[in-house]
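1. Any chance you can model this:
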Amino acid sequence: MPGRRRRAVLLTRPLEDSRALADGLAEEGIQAEIWPLTAIRPLAMSLKLPPTLDGLLFTSAHGVRAFAGLAPRRDLPALCVGRRTADVARRLGFAGALSAGPDAEALARAASMSGLRHFFHARGRDAAADLKAMLAARGVHVTEAVLYAAEETGPPPAPVAHALGSGAIGLVTLWSRRNAEIFARRMAAPGALAPGLRGLAISARAAEPLAALGLASVTVAEAPDGAAMRAAIRALA
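-> All right, here's what the predicted structure looks like:
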């Protein structure tokens, strides 16, 4: 009896992140297609840090890379969202970088309990949470700078569009609410998605825009971070 055809997983993060994940999945026998729904664009050419600064906040690896390219300081404590962001920070010379948890709320709690009172947040243009306001309510000052933007890339490449319409892709991964909104808008046309396509969202909020697509199922990762998403991909694929 012939085995069932294994369908591919669609990765929608920016290209560098998707390629790294696709390589890891390939080692486990999971085929991935890539459609980066957004691309990271730098917005700042220079950066001046306040002299009273005593800590850094990173909510993504993109923020780490943008900061590292503009500022030479590596001596400040760095609190990060997620293990991957902390790993990237350590690789770029922030030896004391720590993962404070999977989301902005966990980061705010860790920052407020750290004893530090003036942080710098290297952020993107579109933020899921107002970290500065969250910490101001806890008596912690945050200086922030918008260093990059995640800009929409456009419609799917022809091979990806064909795979989505033919059923060759069985699972689409959405890594933020904005990700999901772009995917839902781009793939709303009748026939754009083959029956049986399943969705995997990083959070319940990210899953909401997918309701209009009529997917076979939508799974929410157990935690809003990359490790939980990778574990869910393995389980579903």
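2. can we go C-alpha only for contacts and neighbour counts from here?
-> OK.
3. OK, contacts around Phe183?
-> Leu37 (CA atoms under 8 Å, 6 or more residues apart in numbering).
4. The structure of the following sequence is requested for comparison with the preceding one:
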Amino acid sequence: MIATVLLTRPVKQAERFAGALRDRFGATLPVLIAPKLEIIYDRVAAALALRGAGGVIFTSENGVEACIGADIPANLPAFCVGPRTAKAAGAAGFAAHMGPGDAAGLIATIAGLKCAQEAAPLVHLHGAHVTGNVSGALSAHGIPTRSAVVYDQRPCPISQQARRLLAGSAPVILPLFSPRSAKLLTGDLAVSQAPLWIAAISPAVAQAVNVHSAAELQIRVARHPDADEIIAEIAELLENGSFLEDGTSAG
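-> Next up, the predicted model:
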């Protein structure tokens, strides 16, 4: 049977990831977008948070998006978790500095940058649900940093089409990008009858998966916490468990 990739990320991120899947596998791999989260931006909070900041910290593109339309001072440094966020920050008018791809690495990078120390105080613009304490860690390193919530990640029900997919007999490939997303899907996955092939972005995400009813369960963890590695794990799942519609392998 042909596997379908089920994308439960917010719409913008899901559509971009679907495009990356098409680039890798072509149009033969079925993809269904059924968001479990909706991003709600607080642009007023973002504009207020920028006041008095010598630099900003972004651990996702959503923080950058919340600043669109705000009065961004020229050359305001933005310390970004990875390349995609740095690109978005640069396009928004910030002087972007790229981190290694994860929050812990970003903290270490900022702590070692003289320009970050000189720019302080910094402000970490983030969502209502975060893992870790970036501002606290940097303040402990002697770089005064405050924290501001500038968007929310609100749960929403997945589509009926997604529910039917999970209740079917064909394999479902489910990329997961955060522990919270994995936990929010617990109720949906609890009644899943389809074989589930999960590609988790980190061990913490894999540990948050709670599935008991699936006909088959495979969980693979990305070697590095980024979208390209998730796609690599999807390729492995396809290679081991299925083939694309035209009969060619995922490799």
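5. list the buried ones in the longest helix seen in structure 1?
-> Scanning structure 1 for the longest helix, with DSSP state H as the assignment, gives helix 15-27. Judged by neighbour count (16 or more other CA atoms under 10 Å), helix 15-27 of structure 1 contains these buried residues: Leu15, Ser18, Arg19, Leu21, Ala22, Leu25.
6. what residues are up against the residue positioned nearest the centre of structure 2?
-> Structure 2 has Phe177 as the residue nearest its centroid, 5.0 Å off, counting by CA atoms, centre = their mean. Contact partners of Phe177 of structure 2, counting by CA under 8 Å, 6+ apart, are Ala200, Ile201, Ser202, Val205.
7. so can I have JSON lines of the residues you listed showing secondary structure, neighbour count and distance to Cys67 of structure 2?
-> Shown next, in JSON lines, are the contacts of Phe177 of structure 2 (DSSP: H, G, I helix; E, B strand; the rest coil; neighbours: other CA atoms under 10 Å; distance: CA to CA, whole Å):
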{"residue": "Ala200", "secondary structure": "strand", "neighbour count": "29", "distance to Cys67 of structure 2": "29"}
{"residue": "Ile201", "secondary structure": "coil", "neighbour count": "26", "distance to Cys67 of structure 2": "27"}
{"residue": "Ser202", "secondary structure": "coil", "neighbour count": "20", "distance to Cys67 of structure 2": "28"}
{"residue": "Val205", "secondary structure": "helix", "neighbour count": "19", "distance to Cys67 of structure 2": "28"}
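8. out of these, which one sits closest to Pro155 of structure 2?
-> Comparing these against Pro155 of structure 2 with CA to CA places Val205 closest, at 17.1 Å.
9. Helices of the stretch 1-150 of structure 2, start to end?
-> 11-25, 43-50, 61-66, 83-92, 103-111, 114-119, 134-140 (DSSP state H, counting those that start in this stretch).
10. what ranges do the strands span in structure 1?
-> 8-11, 32-34, 38-42, 55-58, 78-81, 98-101, 118-124, 141-152, 169-174, 198-201, 217-220 (DSSP state E).
11. between the contacts of Phe177 of structure 2, which is closest to Gly187 of structure 2?
-> Of all the contacts of Phe177 of structure 2, Val205 has the smallest distance to Gly187 of structure 2: 16.1 Å, by CA to CA.
12. Apart from its chain neighbours, what residue comes closest to that closest one?
-> Closest residue to Val205 of structure 2 apart from its sequence neighbours, by CA to CA, 6 or more residues apart in numbering: Pro179 at 4.3 Å.
13. what separates Arg83 of structure 1 from Leu107 of structure 1, distance-wise?
-> 12 Å (CA to CA, to the nearest Å).
14. ok now do the equivalent of Leu171 of structure 1 over in structure 2, which residues does it touch?
-> When structure 2 is aligned by TM-score structural alignment, the residue opposite Leu171 of structure 1 is Ile173. By CA under 8 Å, 6+ apart, the contact list for Ile173 of structure 2 reads Ala3, Thr4, Val5, Leu6, Leu196, Trp197, Ile198, Ala199, Ile234.
15. count of neighbours near the third one?
-> Around Val5 of structure 2 sit 22 other residues, with neighbours defined as other CA atoms under 10 Å.
16. Aligned counterpart of it in structure 1, please.
-> Checking with TM-score structural alignment, Val5 of structure 2 has Val9 as its match.
17. got a winner among the contacts of Ile173 of structure 2 for most neighbours?
-> In these, the most neighbours by other CA under 10 Å go to Ala199, 27 neighbours.
18. so who does it touch?
-> Ala199 of structure 2 neighbours (CA under 8 Å, 6+ apart): Ile173, Leu174, Pro175, Leu176, Ile219, Arg220, Val221, Ala222, Ile230, Glu233, Ile234.
19. If we use 6 Å, what do you get?
-> Pro175, Ile219, Arg220, Val221 (CA atoms under 6 Å, 6 or more residues apart in numbering).
20. what separates it from Ala120 of structure 2, distance-wise?
-> 38 Å.
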